[in-house]
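Novice: have a look; sequence and predicted model below, questions after that.
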Amino acid sequence: MTETNSTPAAPPERRRYSIWDNTKFMLRLARESVPSVPVLAVVLAVAAATRTTVEMFVAPVILRQIETHAPLNSLLLAIVGFTLLLVLLAAGHDLCETYTSLGRISVRIRLLEKIGLKTASTSYINTLDAAFRAKERKSTQSCSGNNTASEQVWTTYTELLTNVIGFVIYLTVLSGLNGWLIALVLVTAVASYLSGKRINEWGYRHREEEQTAFGRFDYLQSAASGRDYAKDLRIFGLRPWIVELRAGAMRTLRAFYAHRERTTVWANVIDVVLTFARNGVAYAYLIWLTLAQGLPASRFLLYFTAVGGFATWITGMLDQCSELNKESLELAQIREFLDWPEPYDLDGGERLAARPGHVYELRLDHVSFRYPGADRDTLHDVDLTIRPGEKIAVVGLNGAGKTTMIKLLCGFLDPTAGRVLLDGHDIREYNRRDYYTLFAAVFQDFSVLDTTVAQNVAQRLDGIDRDRVRACLNEAGLTEKVMSLPGGLDAHIGRQIYEDGVDLSGGQTQRLMLARALYKNAPILLLDEPTAALDPIAENDIYEHYNRMTAGRTSVFISHRLASTRFCDRILFMKNGRISEQGTHESLLAAGGDYAQLFNVQSKYYQDDTDANTNAGTADAASGATDTTVKKADSNE
């Protein structure tokens, strides 16, 4: 038996993304969508820093004009000049701010698209990982609004650059003062930044705890407000229970955020203390220069303004560094999700070219599979060859491993031991996406989108073969229902988006999924309980069409109802993750094993029902009782 190690182990090793790494990431993202966003950030920073610098010089220049007894026209010219310059700078800044806002939104939406693409295209087994799902929710949350890190980071870049430019300008103005004063301001500001940085990283260090708490609250919120649970909430009176659970999740989440904010506030306290100390020393020194050294009033005013502004630039620069650090941590979580490793090579491997008319052979070569964290195999040493064009039925009790077998055949999961072979070749040698194209399937979980009937069948927006859609709907027995809807093939399914949308019943939805599988016209057809929601008459109608639907294809059919397997070439009875019996319906009954015993149990309900119908004496009673007992039989399977 060939041993493999393809089952994903623990969550991926956490990577560190620096601020510079995330800055380069955002610049690449902007270049893909709106290249003007970083350019306008620089323009805004220059305009803002220039305007503040001009404002700093207004009063000292005018005061200097008065000190030197400059002519009135010169004084007025200075005032008018400063006014016009400030108006132009303010107007240009506001214009750029308005223009860049749409671009920043576009960049955030582009990031959301990447998150959606990762979710939709990741290896299937990742979707079973709770850590992957939690990271997905957190990433989406970090892109959900204008104030989230994915958009707000551009404002932070702009303000940081503004502070850097202002710092350089003011440092030049203050270069004539004593160097120790400037050093004091720098040292205290850096100390404030370093302490704040350490404290503000608390949330990032505990992000797993936040993800768990938020995920639980989000789930309960969806359960309380979604349509899926609406009937149960009312019939079983679940509202108090759900509300209590949600309140508990909210308390946990609120406690986490309260702890985070209590921790973060110490960064602000330290910053206030250090800012007060450095400003007090600087102002005392300037007053001494004025009183002892005869510093002119205009120079005093300039230095006095510059010292305050210089401290503000440093504080602002370090504050923005701290803010950028927090936003970078959020961006890092998004990148952790986008860079989440793929256990399967979805883009590499040998290409599988389309082979019209070719019928494939599938084989499970001593395959075992164990889900991550499980203490035993779900499938154990299964050896099975599905011959080209063969119709296989897989039956057994719940938990026998039937659906897991389907997922292994599809390539959604890789075996922990053994091989899955396609025409004798290990499927891991092939391009996984090409391999998926060989299958059409109807799973127990449906993926019906709120769109038109035709688009749900064809799974595309354009280039739909409408005649083929009609033919597939007819094969699935849904033509009459679809043609009765307003719009026919263009009728809207679902009511979350369209006001005129319709909700199909469970059986109708299964027929729609059958039509979709037929439309794909893949050489291998997999049906996992495709008639579970159908009544016996509708189920029998599907079986009558089954041979025609599967003509020229290899097919695997899973069912709990043993009476529905007679049309298959071979029946596999699974028990405890193994194939315990296989053969035709007649041979398995003759063997008198588990299959025969379960069939006799199920058929007893049909027989008892037949007697009841005879006693009732009416066809209507027979129909109703049959439907009732079939449902009863299902519940006992």
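Specialist: Now that the structure is in, tell me what you want to look at.
Novice: from now on I want contacts and neighbour counts done on CA atoms only, so please keep to that.
Specialist: Will do.
Novice: any idea how many residues pack against residue 579?
Specialist: 22 (other C-alpha atoms under 10 Å).
Novice: what helix or strand does it sit in?
Specialist: strand 578-583 (DSSP states H and E).
Novice: hmm, who's touching that strand?
Specialist: 379-382, 400-401, 570-574, 588, 593-595 (C-alpha atoms under 8 Å, 6 or more residues apart in numbering).
Novice: chain neighbours aside, what residue packs nearest to residue 190?
Specialist: residue 318 (7.4 Å; C-alpha to C-alpha, 6 or more residues apart in numbering).
Novice: picking up where we left off before, list only those of the contacts of strand 578-583 flagged as buried.
Specialist: 379-382, 400-401, 570-574, 588, 594-595 (16 or more other C-alpha atoms under 10 Å).
Novice: so which of the contacts of strand 578-583 belong to helices?
Specialist: Among the contacts of strand 578-583, the ones falling in helices (DSSP state H) are 588, 594-595.
Novice: neighbours of the nearest residue to residue 348 once chain neighbours are set aside, just the number please.
Specialist: Using C-alpha to C-alpha, 6+ apart and skipping the chain neighbours, the partner closest in space to residue 348 is residue 431 (5.5 Å). Neighbour count for residue 431, taken as other C-alpha under 10 Å: 18.
Novice: and here is the other one:
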Amino acid sequence: MKKTKIFGLFLKEVWRTNKLQFLYLILTSIFASGQALLVIYLSKMVIDNVFTLDLKSFAISLGLLLLGKLSLSLLTNLFTKKNKEATLKTEKLMNKSLSDKIMNLEYSLLEDPKVLDLRERAAFPITSIRIIESFVGYIGKIVTGLLTLFGVVVLIAMQSIILLGLIILVIIAGIIFSVKMQNSIKKQQESIIPWNRVTNYLFSIAMNDGEQKNHRIYNTSKLVIDKTFEAMQPMFEGLNRIYRSVAGLSISRNIASTIAQSLALGYGAIRVLSTTFGPSISIGDFSVIISSTEKFTNAMGEVVFYFNEILVNIDYLQPWGEFMMLPDHKLEGKDKNMGPLETLEFRNVTFKYPNTDKVILDNISFSINKGEKISIVGINNAGKSTMVKLIMRFFKPDSGQILWNGIDISTLDNETYLKNISGVFQDFKLFPFSIYENLLIDQSGEQKVWDSLEKVGLKKRVEALPNGVHTNLDKSLDENATNFSGGENQKLAIARAINKEASLLILDEPTAALDPIAESEIFEHFSQLVEQKTSIYISHRMSSSTFCDKVLVIDEAKIAAFDSHKELMKTENKYSELFNVQAQNYI
């Protein structure tokens, strides 16, 4: 993406999230530049009144100067504060916007490693280096500088167009040199990024809790420390080059500013002392020339500097811009009249993942009735989890239909549809909130939480905690929290799934982290856990099929069988083959 497009997208997003940001920024700039111009002009009046010995006019002009400066200073401070508050709100809202984008992203993109990497790089400038605050600050400085420039250009031009032209030429020459220096600094900064990444990685190895055993057993700490300092050396050399360039940049600005102010000083002195370049001017006019030139050089320097800062730092927003332009997960269905599940039917469904040629499901058809417990089995990558993703509408079939009570799910309102589905997935996540909040999410009822904990065998464990179900998970965020084992977390995920008032329950490897005894308990009480809900159960452990009503066997993208465990074991087929092989391995 071009820098102008990224910056335009950034401004558009700021405008969308917080329009007051622009109002406060503009008002702050107006009052800040107005204060500077007011001081220049009213100071001239004060000085001229001193030399004319007009005491009354002197008092009035001095009073106006003090009152005007105080008023504009207070207004500048007020709107600077408002602008900072607005910036914090903008940061918060743009963080939310980024989160919303992630949540609404086309699901297929979330399985693309390049998109996952882009997501991390998109979040970095927003969450880690607070680039929104920086850019709002840059824009504010530029607007203030431009308004100040306009004012002082008028004041200088009123004295001499020639002087204004000379000052502009000197400042432009200094700007060209400064821009080259800033670009050089940018390249030097980029040159140390790889070494910075290596150093951070080595530091993480040194500090990582999981590596401490290796450090102590194999005495690797000295090796890691030596490697870290070895990687830091070129980084320090790069930083020294940057510091020297920054010093050179400062010197170049000072030289240009000094030349411009010397021209103004010489020209003003000549105009005061003679009529060589025109009528003699007052000391007040002399002060206007000197002050305006100083403000001109400072304002022009700030405008160019902060504009270049935007150009340099816009690269940080490149991943953000690309990420925000990715397509959303669009579901066009609007029908909310679906009702609880009576039948779920796959009708001639064919599917292959985007940008691949391998057919995962090939013209499959089957139906599940209300209250049935179905086990889906097959070898790895047979398409078991893919079927779940299709049911959840994460992907669309390439052909065929999935019908909920005879209605094509693509026509249903997605929010209403997903309210009827609950599940535990292989890569389930629990939030670092309380157990209660994790198990009910947007519902209420503490007794319901305790009932579900009892069903999965965690009630006594949670009762022993100081805050019971109101205990937070994850000690890394709360020292009073608790850390459950992997198996206990999986039980919590199962409890969360059975708590949701949904008519279809999907369990994709729900016992993968459980030990054999805990898994056996879940299997034995499976009917009680799911109650009357229609259930789809996916597991690599074939024994899970024995407590289900039917077993759906997938082989080579087709349905190889769909019958009860008892019936399937009567003949030689793919299911009996898989079941017997696994049974032998467990004996």
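Specialist: Ah, there it is. Computed from a prediction, not measured in an experiment: that's the story for all the values here.
Novice: which one of the contacts of strand 578-583 of the first structure is nearest to residue 20 of the first structure?
Specialist: Residue 20 of the first structure lies nearest to residue 379 out of those, by C-alpha to C-alpha, at 47.2 Å.
Novice: look up how far residue 556 of the second structure lies from the aligned partner of the closest one in the second structure.
Specialist: Superposed on the second structure with TM-score structural alignment, residue 379 of the first structure falls opposite residue 360. Separation of residue 360 of the second structure from residue 556 of the second structure (C-alpha to C-alpha, to the nearest Å): 8 Å.
Novice: re earlier: average offset between the strand holding residue 579 of the first structure and the second structure?
Specialist: Superposing on the second structure and averaging over aligned pairs (mean C-alpha distance after the TM-score superposition for the first structure), strand 578-583 of the first structure comes out at 4.4 Å.
Novice: the helices in the stretch 301-450 of the first structure, which residues?
Specialist: Under the criterion DSSP state H, counting those that start in this stretch, the stretch 301-450 of the first structure carries helices at the ranges 402-410, 432-436.
Novice: where in the second structure does the first one align, residue-wise?
Specialist: Taking TM-score structural alignment as the measure, the second structure aligns residues 384-392 with helix 402-410 of the first structure.
Novice: got a markdown table for the ones in helices among the contacts of strand 578-583 of the first structure, with distance to residue 388 of the first structure too?
Specialist: Shown next, in a markdown table, are these (distance: C-alpha to C-alpha, whole Å):
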| residue | distance to residue 388 of the first structure |
| --- | --- |
| 588 | 23 |
| 594 | 28 |
| 595 | 25 |
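Novice: residue 185 of the first structure contacts residue 312, correct?
Specialist: No. Contact status for residue 185 of the first structure versus residue 312: not in contact, 10.2 Å apart, counting by C-alpha atoms under 8 Å.
Novice: ok, longest helix in the first structure?
Specialist: The first structure, longest helix under DSSP H: helix 239-293.
Novice: and that helix, what does it pack against?
Specialist: helix 179-200, helix 202-205, helix 207-225, helix 297-338 (3 or more C-alpha pairs under 8 Å, 6 or more residues apart in numbering; DSSP states H and E).
Novice: burial count for residue 523 of the second structure?
Specialist: Neighbour tally, residue 523 of the second structure, other C-alpha under 10 Å: 19.
Novice: aligned counterpart of it in the first structure, please.
Specialist: By TM-score structural alignment, residue 523 of the second structure lines up with residue 543.
Novice: what about its match, which helix or strand?
Specialist: Going by DSSP H and E, residue 543 of the first structure is part of helix 536-549.
Novice: mean deviation, the helix or strand following that helix versus the second structure?
Specialist: For helix 536-549 of the first structure, the following helix or strand on the C-terminal side (DSSP H and E) is strand 554-558. Mean deviation of strand 554-558 of the first structure relative to the second structure after superposition (mean C-alpha distance after the TM-score superposition for the first structure): 1.8 Å.
Novice: what range in the second structure matches strand 554-558 of the first structure?
Specialist: Using TM-score structural alignment, strand 554-558 of the first structure lines up with residues 534-538 of the second structure.
Novice: gap between that stretch and the chain center?
Specialist: 35 Å (C-alpha atoms, centre = their mean, to the nearest Å).
Novice: still on that earlier bit, any common contacting residues for residue 360 and residue 556 of the second structure?
Specialist: Joint contacts of residue 360 of the second structure and residue 556 (C-alpha under 8 Å, 6+ apart) are residue 382.
Novice: the residue in the first structure that residue 550 of the second structure lines up against: what's it in contact with?
Specialist: For residue 550 of the second structure, the aligned position in the first structure is residue 570, judged by TM-score structural alignment. Listed by C-alpha under 8 Å, 6+ apart, the contact partners of residue 570 of the first structure are 390-393, 582-585.
Novice: show me the contacts for the counterpart of residue 132 of the second structure in the first structure.
Specialist: Aligned counterpart of residue 132 of the second structure in the first structure: residue 150 (TM-score structural alignment). Residue 150 of the first structure sits next to 108, 111, 142-143, 327, 331 when contact means C-alpha under 8 Å, 6+ apart.
Novice: nearest spatial neighbour of residue 399 of the first structure, skipping sequence neighbours?
Specialist: Spatial nearest neighbour of residue 399 of the first structure, chain neighbours left out: residue 576 (7.5 Å); criterion: C-alpha to C-alpha, 6+ apart.
Novice: measure the one you found to residue 376 of the first structure for me?
Specialist: For residue 576 of the first structure, the distance to residue 376 of the first structure equals 10 Å [C-alpha to C-alpha].
Novice: higher neighbour count, the two?
Specialist: Legend: neighbour count by other C-alpha under 10 Å for residue 576 of the first structure and residue 376, higher for residue 576 (16 against 12).
Novice: what's the closest of the helices and strands packed on helix 239-293 of the first structure to residue 24 of the first structure?
Specialist: Comparing those by their distance to residue 24 of the first structure (C-alpha to C-alpha), the top pick is helix 297-338, with 11.3 Å.
Novice: packing partners for the closest one?
Specialist: By 3+ C-alpha pairs under 8 Å, 6+ apart, helix 297-338 of the first structure packs against helix 19-33, helix 36-67, helix 72-121, helix 130-141, helix 149-173, helix 179-200, helix 239-293.
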